[in-house]
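>>> Kindly generate the corresponding structure for this input.
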Amino acid sequence: MKPGLQRLAALLAFCAAAGALTACGGGGGGGGGAFLPLAATSSQQPAAAADDTIVDSASVAGLCAAPRVGIDPGTGTVFPDRSGTTVDEKRWVRSWIDETYLWFDEVPTNLASKDYSTPITWFAVLKTPRLTASGRPKDRFHFTQDTAAYRALSQDGVDVGYGLELAFLSASPPRDVRVAYTEPASPAAQAGIVRGTRVVEVDGIDVANGSDTTKLNAGLAPAREGEAHTFKLQAPDGTERTLSLAAARVTRVPVQNVKTIATASGPVGYMQFNDHLATAEAGLIAAVNQLQGAGIIDLVIDMRYNGGGLLDVASELAAMVSAGSATNGAVFERLLFNSKNPFRLTTAQTTLPFHTASLGFSTPAGQALPRLGLSRVTVLAGPDTCSASESVINSLRGVGVAVSLVGGATCGKPYGFLPQDNCGTTYFAIQFQGVNNIGFGDYGDGFTPTCAVADDFDHALGDPAEARLAAALSLRSSGACPAPGSSKADVTQRKSEAQGAAYLVRPPLRENRLVAAPLAPQR
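Modelled structure (predicted):
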């Protein structure tokens, strides 16, 4: 494994896909989505058990009901697991939360582990119940993931699916599920499926009004490589066809559609940036070199579907966009932990700079990064723009770069965490808040767009006629936002917002924030 990838065991954060869908999944990947809301849980909390004593989490770490054996492929060392019980695992969860959770003092104290059958269900309730200013849960980001699956996606950009991202424009009947984009060379791309395609049926079940959500979800979110399902699809031109898609191991291409758009005032660069994966480092460097060679005077970064990823890649991108005079010696992001300072970190250890050289994720380390030297940039954004993507916006604004947002409000996730494996499950609980060079990081309800523009599924991403890109080009030339219209995209957007529908619904690992360099606590 390359040195850059060995450093991936670090800080990760996640933005849940908000909306009426109550479980993450869909898209091209692994989790199972839910069309219909799950049954509401009781608001009555059980009394705390007398034996839920909080201990030093290290004393019960690796005590597993089903210990792993052999060599851990992720670390190359023997698994640390020892023979234990489910009670041991739940005790570790509670103690780890008390030690490291950002809002440890807001976790309800009248919960009892005996009322939860597994460590995962116990972990799920150990979070703050408080709300943001808009009334959303402050912590919408608590989740767990199988450790092997987490490593496969975060390090290599590989998951199992069809290679398409689905947008749920209407989550309740009549449902409206569209293709947002496809991954190159994936089963979906090879089948000629394009953006805007409507999913009409899955295995013969009507998507719009079908009641068998279990089968619908199974088809939309395949669990295994080789698993095949039949789809009836309606292309943007209205033609329909039925075809079978088999899930495969899909390698995501995080940087796509890099191009130069001619305008009256000069060339404007565009890039579609979907994931802050390790493989994005090489793609972003190549994109910036291409745009620099084209002599662009402005840049539009399309991050409307970018849920986040490596924070160091976000820092590399922000540095490449801006001028050295703005970022030299400046803070890209500083991490603020709870009052216990649980990892015994110094200020220097919690400060991420604007990187000026490649880190070695997918290109040789130590190479000087190209710089566009821009004082302004436009980001195409929406509710799926999250975490590390929001850090790009916040960090650039923190050093005086003018960032205009076109589209919708971002997800609102200035928080992060250190993913922690225990007994084959990796736990993700918020452990820090990120702030920029001027100390700002309070955007729990997201960044408001400069120009609110509906997502346009009638045009390809990168097409200058696509509504959000067209608005961005208009904004830079006239300084004004286009007037709200009555186009099909606007009508669909209003309907979706009225229903509280989600757009992309993805596994949590697709919506995260990672820091490459390991933390080295000073004890």
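>>> C-alpha only now, for contacts and for neighbours.
Fine.
>>> tell me, how many neighbours does the residue nearest to residue 322 when sequence neighbours are not counted end up with?
In this structure, residue 322 finds its nearest non-sequential neighbour in residue 373, 4.5 Å apart by CA to CA, 6 or more residues apart in numbering. Neighbour count for residue 373, taken as other CA atoms under 10 Å: 17.
>>> in which helix or strand would I find the nearest residue to residue 386 once chain neighbours are set aside?
Closest residue to residue 386 apart from its sequence neighbours, by CA to CA, 6+ apart: residue 307 at 4.6 Å. Assigned by DSSP states H and E, residue 307 falls within no helix or strand.
>>> Just confirm residue 307 contacts residue 392, I think it does.
No. Judged on CA atoms under 8 Å, residue 307 makes no contact with residue 392 at a distance of 12.0 Å.
>>> Of the two, give the one with the bigger neighbour count.
Remark: of residue 307 and residue 392, residue 307 carries more neighbours, 32 against 27, as counted by other CA under 10 Å.
>>> picking up where we left off before, relative to residue 288, how far out is the residue nearest to residue 386?
Distance, residue 307 to residue 288, using CA to CA, to the nearest Å: 21 Å.
>>> now swap in residue 431 and tell me
In this view, residue 431 and residue 288 are 33 Å apart by CA to CA.
>>> who has more neighbours, the two?
A count of neighbours by other CA under 10 Å puts residue 431 above the other of residue 431 and residue 288, at 26 against 22.
>>> Please give the structure of this sequence too, so both can be compared:
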Amino acid sequence: MKFYKFLLFAVLATGLISSCSDDDIVVTEPKEPEETLTIEGNLDLEIKDFIWEAMNFWYLYKAYVPKLQDDAFSTEKQYITYLDEWNSPESFFENGLVYSEDDFSWIVDDYEKLEASFAGIRKTSGANISLSFINRSESDDLAGIIRYVIPGSPADEAGLERGMIFTEIDGTQLTLGNYSTLLAPDTYTLGLAQFTGSGIETTGENITVVKQQLTENPILVAKTIDLNGIKVGYLMYNSFVHNFDGELNQVFQEFKNNNVTELVLDLRYNGGGRVSTAADLASMITGQFKGEVLIRTRYNDNIEGLLSENAKMTRFDDMIFDSDESDPGHENHTPMPINSLNLDKVYVIATGSSASASELIINGLAPYIDVVHIGEKTVGKVQASVTLYDADVPYYEKKNLNPDHKYAIQPLISTSVNANGQAYPEGLVPDISKSETWDNFGVLGEPTEPLLATALNQISGNRQLEEAIKAGSFTPVFVAESNQDEDAYRNMYIDDLPKIDPAKIKTPEFKK
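As a prediction, the model looks like this:
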């Protein structure tokens, strides 16, 4: 039986072999070995590698992003394969590494444009605009109002003024769905309107504005008001821009020269800016707290473990430096003594447009002096970011840059509390509630402007400006601001990363 089975197998095998012709034989060519991906020499991977390493080390929300963990990859090949899966550095950063709850980290492909924006340079008509519903219960139609105009800007030259209302752009009614698109072109025509007793009506008048590169001085109004013998300093300050710290300091020198004893700091449209400028401003307002803690900064768990407590503190100071303070010892910079008012009370106008460094001023000063917040609940932006370049680790400063590209990232790296451990993630609630009304916008810096009048009444202890405060009945339902599509919108940033002992820095195993 066994022999039979063997014979049958042999016959079948012979038949199969004999039935195959030469034409049926398929010869398989040996495969070429797959090309091994490497980061070196591949610019796309170099950029993504820089992004991952910088985020892995500094990102505030590292713990919430699985692919940013030190053990996220078992081998370098696995890591490189992951980088290669993303079709662009932007997609990799925004969709692969940024925590879902983070709306304030971003990436740029040209860090020079980013640096310009931090210096107050941007393309704009010069009109700062707020957009609100006309009648929310009836439609999504919007109206815009000019909050202020940059002096000498195209908007100023075209005749736009604070308080002007418009409902159309290039003949199209503004709505919740189209306002961003209508405000985007470099040239557009505003269809003006006015507030009447029955609402907002068009006037038929048009004004055309053109955008251009402008440098905006954040000091819009600075003046001394004589309030029945009380010298009140008024400062409308719209962004914490380091390039204007010298001018800001000069304003406080003029306040001192004018014997100012009370200060109204107007931050109603100030969305934030540089932390060190905020610290300098806090020191100008006070002066008696040099060396005391203004804010305590918190980082991700990894960074927290590498820093001393002192390295996490931003303190009141008595000097300004004329450039970036990242240079150790500031050897290359000229110090400028801070002009301080030594106040024990300050009145701050802040609204739903006030964020980041504006809120830091209020919160940081609160443990030391009486801060009277007039206006509205603020945004509640407590995190700070930093610009990280493709350069030497771990600071990624603008030194020894990769010359082959201009990508940089601006991730959130820290949050902060004041000296009492208090923060404001839900926003700061005003001591005295007061909103702008479109039918009584007022002139900025004039004692009859409603929000300033509210502060002056508190200072004087009488109600001489009561009529200015009460006037106005149309409080808009806020929707948007004209600058909200800019990267630096409501951003608070630092330039000086805390220094870390290189010996304490651990490299992920797969990167060794």
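>>> re earlier: so what corresponds to the residue nearest to residue 386 of structure 1 in structure 2?
Residue 307 of structure 1 maps onto residue 271 in structure 2, with residues paired by TM-score structural alignment.
>>> do the same with residue 420 of structure 1
Aligned partner of residue 420 of structure 1 by TM-score structural alignment: residue 388.
>>> wait, isn't that match in contact with residue 406?
No. Applying CA under 8 Å, one finds residue 388 of structure 2 not in contact with residue 406, separated by 11.1 Å.
>>> higher neighbour count, those two?
Using other CA under 10 Å, the more surrounded residue of residue 388 of structure 2 and residue 406 is residue 388, with 25 against 16.
>>> and residue 351 of structure 1, how many residues sit next to it?
19.
>>> make that residue 478 of structure 1, sorry
Burial measure for residue 478 of structure 1: 9 neighbouring residues, criterion other CA under 10 Å.
>>> Tell me the spacing between it and residue 494 of structure 1.
For residue 478 of structure 1, the distance to residue 494 of structure 1 (CA to CA) stands at 26 Å.
>>> in structure 2, what residues pair with stretch 241-261 of structure 1?
Counting by TM-score structural alignment, stretch 241-261 of structure 1 corresponds to 205-225 in structure 2.
>>> Show me what counts as buried in the matching stretch.
Across stretch 205-225 of structure 2, burial judged by 16 or more other CA atoms under 10 Å covers 206-212, 214-220, 222-225.
>>> The stretch 51-200 of structure 1: helices as residue ranges?
With helices called from DSSP state H, counting those that start in this stretch, the stretch 51-200 of structure 1 shows them at 86-100, 119-125, 147-156, 187-190.
>>> correction: structure 2
Applying DSSP state H to structure 2 gives helices spanning 2-19, 43-58, 76-85, 89-91, 111-118, 154-158, 179-182, 245-257, 275-285, 301-306, 357-365, 450-460, 466-470.
>>> Most tightly packed of these?
helix 357-365 (a mean of 27; mean count of other CA atoms under 10 Å).
>>> so that helix corresponds to what in structure 1?
Counting by TM-score structural alignment, helix 357-365 of structure 2 corresponds to 388-396 in structure 1.
>>> any idea how far the matching stretch is from the chain center?
13 Å (CA atoms, centre = their mean, to the nearest Å).
>>> and what of stretch 286-294 of structure 1?
On CA atoms, centre = their mean, the centre of stretch 286-294 of structure 1 falls 26 Å from the chain's centre.
>>> Can you check which part of structure 2 it sits on?
Going by TM-score structural alignment: stretch 286-294 of structure 1 matches residues 250-258.
>>> And the contacts of the matching stretch?
Identification of contacts with stretch 250-258 of structure 2 by CA atoms under 8 Å, 6 or more residues apart in numbering yields 222, 224, 231, 233, 284, 339, 340, 341.
>>> The same query, at a cut-off of 7 Å, please.
The contact list for stretch 250-258 of structure 2, computed with CA atoms under 7 Å, 6 or more residues apart in numbering, reads 222, 224, 233, 284, 339, 340, 341.
>>> And these, which is closest to residue 373 of structure 2?
residue 233 (16.0 Å; CA to CA).
>>> Isn't the closest one up against residue 223?
Yes. Applying CA atoms under 7 Å, one finds residue 233 of structure 2 in contact with residue 223, separated by 6.0 Å.
>>> ok, residue 97 of structure 2 touching residue 66?
No. The pair residue 97 of structure 2 / residue 66 is not scored as a contact, 8.6 Å apart, by CA under 7 Å.
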